[in-house]
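*Asks:* only geometry, no sequence info:
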């Protein structure tokens, strides 16, 4: 029963976090001159257009089950199918890469604040919705902060890597971009060595408290 309730609490926040993250990338690219995602039907709030069987389903579920089995508190995170972006079709490719890359984490930050506002509204309504809704809204804050922070790591092809490429001077940017084929191996190494446990995940709790403070929750 604990497993079922935990999955139910986390399912909607994870699905929304990943779907809106990817749709935001596509929308930003479309506004800045690249219609690739639009033509592929990927600027959509339909989760089925973005679901990746491993990143959207297996990985978050695996983390939830690991937490239940071990008592750990790793924030569930995952990924969707990457929205196709042709950076060469952007009106100002290097500059606009920043905005396209930043759109995903910005969508997650906005959702974290949205879930915080829902907790504030629930409090104002004397707890209407009960513990289940409160747990889901809290999960919404945590999963969106985790996805935002993870994607802001300066490792291409993560969003933070794209942002770094956009901001670095030309020659240095192209050299840095050559790390992209090794980006996911670097990320897996950081996860395996538990570097993120000490560098990234500890940021979630204070950011969560800040969001709750700013939203009056």
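*Replies:* Yep, that arrived. Fair warning: this is a prediction, and the values are worked out from it, not measured in the lab.

*Asks:* CA only for contacts and neighbour counts going forward, please
*Replies:* Will do.

*Asks:* so what's the residue nearest to the spatial centre of the chain up against?
*Replies:* Taking C-alpha atoms, centre = their mean, the centroid of the chain lies closest to residue 147, which sits 2.9 Å from it. If you count contacts by C-alpha atoms under 8 Å, 6 or more residues apart in numbering, residue 147 has them with 17, 77-78, 105, 108.

*Asks:* helix or strand right after whatever helix or strand it lives in?
*Replies:* For residue 147, the enclosing helix or strand under DSSP states H and E is helix 130-151. With elements assigned by DSSP H and E, the helix or strand that comes after helix 130-151 is helix 159-167.

*Asks:* by contact count, what packs against that following helix?
*Replies:* Contacts defined by 3 or more C-alpha pairs under 8 Å, 6 or more residues apart in numbering; DSSP states H and E place helix 159-167 against helix 93-124, helix 170-177.

*Asks:* Tell me which of these sits most buried.
*Replies:* Each of these was scored by mean neighbour count; the highest is helix 93-124, a mean of 21, by mean count of other C-alpha atoms under 10 Å.

*Asks:* let's bring in a second model and compare:
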């Protein structure tokens, strides 16, 4: 069974917890920002909540266990209800990935603090493993969702920042972008395209986190 999974069997409990946390806050962030800008669509459909059941997609969750990345249930957004559709659209789109970044940042900070203060002694190993997985998966989702492919948040950000003429062209070819994205994700091409980007982003973000917390703790400790 393990050969069909993207993670080792002993990692699965940590993966599940980290995914529930990541997906729930990601979708809640989309819904919350949309609500604040005047769109009640997600709220009316029960998506303005931190209840994971409202946000998890069974197939998307299974896919991340098998392939290493997946998706939650997209939050419905009606951009016509926004007072400033372009600005609100960008902020709604970026809210999800940003929530994952913040979760990873906080989890890394807790992990770093534990190591600095105790060296990990006396701390249950499962807790440290859980923190590592929370950091890894949230950074992964942060970077993955900012890729400029439909239907990811990165594509929606580009769409909202584009002029009306460019947006019309993007809409015209969106279905082909989705097809290209699926080909890159589910075929061996991912090892030469998407995964190098993700791995580079994960490594770079982890190094940035480490530098930030090294600086903070060198000042205050």
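*Replies:* Nice, I can see it. Keep in mind that what you see is a predicted model, and the values were worked out from it rather than measured.

*Asks:* Per the alignment, name the residue of structure 1 opposite residue 108 of structure 2.
*Replies:* Alignment note (TM-score structural alignment): residue 108 of structure 2 maps to residue 116 of structure 1.

*Asks:* What of residue 83 of structure 2?
*Replies:* Applying TM-score structural alignment, one finds that residue 83 of structure 2 aligns to residue 91 in structure 1.

*Asks:* What about its match, how many residues nearby?
*Replies:* Neighbourhood size, residue 91 of structure 1 [other C-alpha atoms under 10 Å]: 15.

*Asks:* OK, contacts around the residue of structure 1 positioned farthest from its centre?
*Replies:* Computed with C-alpha atoms, centre = their mean, the residue of structure 1 farthest from its C-alpha average is residue 126, at 30.8 Å. By C-alpha under 8 Å, 6+ apart, residue 126 of structure 1 lies in contact with nothing.

*Asks:* does it sit in a helix, a strand or a coil?
*Replies:* coil (DSSP: H, G, I helix; E, B strand; the rest coil).

*Asks:* who's in contact with the closest residue to residue 52 of structure 2 other than its chain neighbours?
*Replies:* Nearest residue to residue 52 of structure 2, sequence neighbours excluded (C-alpha to C-alpha, 6 or more residues apart in numbering): residue 24, at 5.3 Å. Counting by C-alpha under 8 Å, 6+ apart, residue 24 of structure 2 touches 50-52, 55-56.

*Asks:* Any of those buried? List them.
*Replies:* Buried by 16 or more other C-alpha atoms under 10 Å: 50, 52, 55-56, out of the contacts of residue 24 of structure 2.

*Asks:* from the contacts of residue 24 of structure 2, which is closest to residue 79 of structure 2?
*Replies:* residue 55 (20.1 Å; C-alpha to C-alpha).

*Asks:* so how far is residue 145 of structure 2 from that closest one?
*Replies:* As for residue 55 of structure 2, its distance to residue 145 of structure 2 is 16 Å (criterion: C-alpha to C-alpha, to the nearest Å).

*Asks:* Check residue 197 of structure 2 too.
*Replies:* Separation of residue 197 of structure 2 from residue 145 of structure 2 (C-alpha to C-alpha) stands at 12 Å.

*Asks:* Repeat that for residue 66 of structure 2.
*Replies:* Remark: distance between residue 66 of structure 2 and residue 145 of structure 2 (C-alpha to C-alpha) = 18 Å.

*Asks:* for residue 36 of structure 2, same thing?
*Replies:* For residue 36 of structure 2, the distance to residue 145 of structure 2 - C-alpha to C-alpha - is 22 Å.

*Asks:* try residue 22 of structure 2
*Replies:* 12 Å.
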